[in-house]
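>>> predicted model, plus sequence, below.
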Amino acid sequence: MDKFNDIGFLSPELATWADQLRADFAFEFGIVERIDRLAMRVLFDLPAEEMTEAHMFANLCFGRALQAFQSAILLAQKGALVDSRTLVRSCTETVIALAACRVDDSMPAQIKEDADQHRSKLANALLAADRSKEILSADRVASLAAVVKEVAAEYGARGPRKINWAEKANAGGVSDLYDMAYRTMSGDGAHCTVWSLSRYHSPGNADEKSGFVFRPDRSDIEDTLFTACAAILHALATVIEWFDLSPNHAEMELCVEGWKQMRGSGANVD
């Protein structure tokens, strides 16, 4: 069997490490699994026929958020915490979009506008690159120019606008999640920062010299699981209320209570 020092986080050797982690944090992982089971049940309770554009958008967002949540848990179990936290941020961003759509059914159009802003900006950058004529084929240049023209024709002089996620979180009533998860996991997860890089440095102790380390990390597994659960619970609260999935209310309340006990929190996700 290839060991961690041979192939890193791809090593099956980590299965033993993961088993020990789950045993040491059995309560937390038990709550995670309970929330996940509820989320999977709700996923298949979502309306699938005669949907408005906003309803379809909600389904897409819930599916993406749930997959990001599950992926974050998988990575956390392997000790890849910085990458797990990156996925928690991804989950949170999608939950914010979901919550915003519930109060503003133009959210799908705003997501498209944000994408058009990205397409146009990227196309202009590629066309303006010093070596664009050497790197890009004539067909590719024409395609990029067509994107710029198409976006300009649709949005006029003002151009397409990017989404402000802080504003969307506030509008959707999830500003607490924006600060707790999105911003926190941006600085200590998704981006190259002092905090994310510090995970690869050991300050040293009686048994270990200070210096670079590359190994499974369990330093803040509780916070990572707690925040991941907070994100998907916000998604659950949104769709259960939005689509009147009342048979899930009792289990949702039990999941929230379990989540609070993960860190003795009194936070509100209703």
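Cool, the structure landed.
>>> going by C-alpha atoms from here, please, whenever you check contacts or count neighbours.
OK.
>>> what packs against the longest helix seen in the chain?
The longest helix of the chain (DSSP state H) is helix 53-77. In terms of contacts (3 or more CA pairs under 8 Å, 6 or more residues apart in numbering; DSSP states H and E), helix 53-77 is packed against helix 14-24, helix 26-43, helix 81-103, helix 107-128, helix 221-242.
>>> how far away is Ser202 from Ala65?
The gap separating Ser202 from Ala65 is 33 Å, by CA to CA, to the nearest Å.
>>> and for Ile135?
Distance from Ile135 to Ala65, counting by CA to CA: 37 Å.
>>> and the two? Which one has more around it.
Using other CA atoms under 10 Å, the more surrounded residue of Ile135 and Ala65 is Ala65, with 26 against 12.
>>> how many other residues sit next to the nearest residue to that one once chain neighbours are set aside?
Of all residues beyond its chain neighbours, the one nearest Ala65 is Cys91 (4.5 Å), with distances taken as CA to CA, 6 or more residues apart in numbering. By other CA under 10 Å, 29 other residues sit near Cys91.
>>> Cys91 reaches Leu233, doesn't it?
No. Using CA atoms under 8 Å, Cys91 is not in contact with Leu233; the gap is 11.0 Å.
>>> helix, strand, or coil at Asp45?
Following DSSP: H, G, I helix; E, B strand; the rest coil, Asp45 is assigned to coil.
>>> could you list every residue that touches it?
Each residue near Asp45 by CA atoms under 8 Å, 6 or more residues apart in numbering is listed here: Leu245.
>>> ok, and here's another one to check against it:
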Amino acid sequence: MTTFDTDGFLSDEISSWEADFENRYSSKLELSVAVNRLAHKMVYTIDIGSEDLSDLLLSTLLARQLSTFQGFVLLSRRGMIFQAEMLVRALAESMFLVGAICKKPDFAKQWVLGDEVSRKKALVRLNEDRRRRGEAPDETAVALIAELEKRIRDEGIIKPSTEQIAKLAGLESYYDTLYGFFSMAVHSSSRSLDKALQKDSDGKLTHVEYGPEIDGFDMHLDYAISMTLYVLHEIAAHFEKDVSEIEVLQKRNAELSGEAQQSVQSDRCEDAAPD
């Protein structure tokens, strides 16, 4: 049997941590299973025979949201909190897109066309790298860059930012709060790295913490579940599917979130109470 000391998060020993995680967050994990199954049900029942761009994008975004949600649950169960936070951010990005497409049907085409801007930038960077290595620029790429520049200019193509997409979806509060918070894990910010530094009672640094986490997942589970349910609800409504099962799960998630907040407040009161 491999141990965490030799194989880290890939060790057999991690299964004992998973058991602790399951006991700690049993209600949220049960809800996650229900959300996952409902999402699978929708993935296989949506009819995308239409060539409507919004239908195609929403169908693929649903599949992306579902697989990302599953990845989040798997990483969380192993106590990989920073990696799980990266996927919460990815769930938010998909949610913003779904919200924007459902609320502004014309946005689907704008978003797809915006990829031409990214395509041009990628080609420019590739040629710049060739120059740095002393190589001549790729002439095919040069011609394509000129073609893309003309199309972008003539058609007024712009690539909307994540913030702009969130605003179109009416989800700017999510962008201003959780998206920025979870972006710290993605970009290896100094604040997120600082969490790994452990100190003794005198405030002196002792070691870098490396291992499974079990605390602090209440908020992560809450947001991951709520954002996935939002995506399910918006897409179900778009395809004129029944949303009652989704709303039942949304209500349950709200109840569990309230219970978690009460528990945290109770713990804080106990900590503050005099001996």
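Received, thanks. Since the model is a prediction, treat every value here as computed from it, not as a measurement.
>>> TM between them?
With the length set by TM-score structural alignment, normalised by the length of the first structure, the two chains reach a TM-score of 0.85; 258 aligned residues with a CA RMSD of 2.5 Å.
>>> circling back to that earlier point, what angle separates the longest helix of the first structure from helix 107-128?
70 degrees (axes from the mean of the first three to the mean of the last three CA atoms, to 10 degrees).
>>> circling back to that earlier point, let me know which of the helices and strands packed on helix 53-77 of the first structure is tucked in deepest.
helix 81-103 (a mean of 26; mean count of other CA atoms under 10 Å).
>>> superpose on the second structure and give me the mean offset of that helix.
In this overlay with the second structure, the average offset of helix 81-103 of the first structure from its partner residues is 1.0 Å by mean CA distance after the TM-score superposition for the first structure.
>>> angle of that helix against helix 107-128?
Relative orientation of helix 81-103 of the first structure versus helix 107-128 (the same axes, to 10 degrees): 130 degrees.
>>> give me the distance from helix 81-103 of the first structure to the chain's centre.
4 Å (CA atoms, centre = their mean, to the nearest Å).
>>> same question for stretch 251-268 of the second structure.
22 Å.
>>> got the contact list for it?
With CA under 8 Å, 6+ apart, stretch 251-268 of the second structure has contacts from 27-28, 31, 218, 222, 225-226.
>>> so Gly211 of the second structure, which state does it fall into?
coil.
>>> counterpart of it in the first structure?
Residue correspondence to the first structure (TM-score structural alignment): Gly211 of the second structure is matched to Arg215.
>>> tell me how many other residues crowd its match.
14.
>>> ok, now which ones touch it?
Taking CA under 8 Å, 6+ apart as the test, what Arg215 of the first structure contacts is 8, 79.
>>> now with 10 Å, please.
4-5, 8-9, 78-80, 199-200 (CA atoms under 10 Å, 6 or more residues apart in numbering).
>>> most neighbours, which of those?
Busiest of those [other CA under 10 Å] is Lys78, holding 24 neighbours.
>>> how close does the nearest residue to that one once chain neighbours are set aside get to Ala146 of the first structure?
Of all residues not flanking Lys78 of the first structure in the chain, Ala18 sits nearest, at 5.7 Å (CA to CA, 6+ apart). According to CA to CA, Ala18 of the first structure and Ala146 of the first structure sit 50 Å apart.
>>> try Phe25 of the first structure
Phe25 of the first structure is 54 Å from Ala146 of the first structure, by CA to CA.
>>> go through the longest helix of the first structure and flag the buried ones.
54-59, 61-63, 65-66, 68-73, 75-77 (16 or more other CA atoms under 10 Å).
>>> same thing with stretch 195-210 of the first structure?
Neighbour count says stretch 195-210 of the first structure has 196, 199 buried, by 16+ other CA under 10 Å.
>>> stretch 256-275 of the second structure now?
Neighbour count says stretch 256-275 of the second structure has 256-257 buried, by 16+ other CA under 10 Å.
>>> hang on, isn't Leu168 of the second structure packed against Ala108?
No. Between Leu168 of the second structure and Ala108 there is no contact under CA atoms under 10 Å: 11.6 Å.
>>> overlap in contacts, these two.
97, 100-102.
>>> residues contacting Gly170 of the second structure?
Contacts of Gly170 of the second structure by CA under 10 Å, 6+ apart are 96, 99-100, 103, 164.
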